[in-house]
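Q: Quick one: sequence plus predicted model below, questions after.
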Amino acid sequence: MANSPQAKKRARQNERRFAVNKARRSRIRTFLRKVEEAIASGDQAAAAAAVTEAQPELMRGVTKGVFHKNTAARKMSRFAARVKAMGS
């Protein structure tokens, strides 16, 4: 348990930051789930649109420190490859 005033403040800051990051992570996962559902439906146009919508959200998560840059790049690359493969 935090005893010093500095440690107590840090604990409060961590709680707030955790809540904000949790909300951001949840929002990003929603966009990723929409991409997965669009790919599963078999509609390439809808899947491409979902990927286009998800990309800025994912990159915003990177700038806010929720995801690592390489994680976001890997997810976008794999989604793009899967959407491209639907066409053939």
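A: The structure has been received and is ready for your questions.
Q: CA atoms for contacts and neighbours, from now on please.
A: OK.
Q: can you give me how far stretch 27-44 is from the chain middle?
A: Counting by Cα atoms, centre = their mean, to the nearest Å, stretch 27-44 is centred 12 Å from the centre of its parent chain.
Q: structure B:
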Amino acid sequence: MANSPQAKKRARQNERRMDINKARRSRIRTYLRRVEEAIASGDQTKAAAALKAAQPELMRGVTRGVLHKNTASRKMSRLSARVKALG
């Protein structure tokens, strides 16, 4: 348990950041799920549009420190390859 005022403040800050990061991660997952669903439906135009919407969201996650850069790049690469294969 935090005893010093500084440690108590850090605990409060960590709690706040955790909530914000959880919301960001959830938002990213939602966009990725939309791409997955579009791929499953077999509609390439819909999948391409969903992927185009998901890319900035993934990169925003990298900028905000929620995802590692290589993780986001890997996800984008694999999804774009799957969308391309639909055609």
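A: Nice, I can see it. Everything quoted here is computed from the prediction, not taken from an experiment.
Q: what's the TM-score here?
A: The pair, once superposed, lands on a TM-score of 0.99 when counted by TM-score structural alignment, normalised by the length of the second structure; 87 aligned residues with a Cα RMSD of 0.3 Å.
Q: Which helix runs longest in the first structure?
A: When every helix of the first structure is counted residue by residue (DSSP state H), the longest turns out to be helix 5-41.
Q: what's the mean gap between it and the aligned bit of the second structure?
A: Superposed on the second structure, helix 5-41 of the first structure shows a mean distance to its aligned partners of 0.3 Å (mean Cα distance after the TM-score superposition for the first structure).
Q: Just checking the distance from that helix to the centre of its chain.
A: Averaged over its C-alpha atoms, helix 5-41 of the first structure has a centre that lies 8 Å from its chain's centre (Cα atoms, centre = their mean).
Q: Pull the residues that contact whatever helix or strand comes next after that helix.
A: Stepping forward along the backbone from helix 5-41 of the first structure, the first helix or strand reached (DSSP states H and E) is helix 44-63. The contact list for helix 44-63 of the first structure, computed with Cα atoms under 8 Å, 6 or more residues apart in numbering, reads 24-25, 28, 31-32, 34-36, 38-39, 67-69, 72, 76, 79-80, 83, 86-87.
Q: Quick check: which helices or strands does the longest helix of the first structure pack against?
A: helix 44-63, helix 69-87 (3 or more Cα pairs under 8 Å, 6 or more residues apart in numbering; DSSP states H and E).
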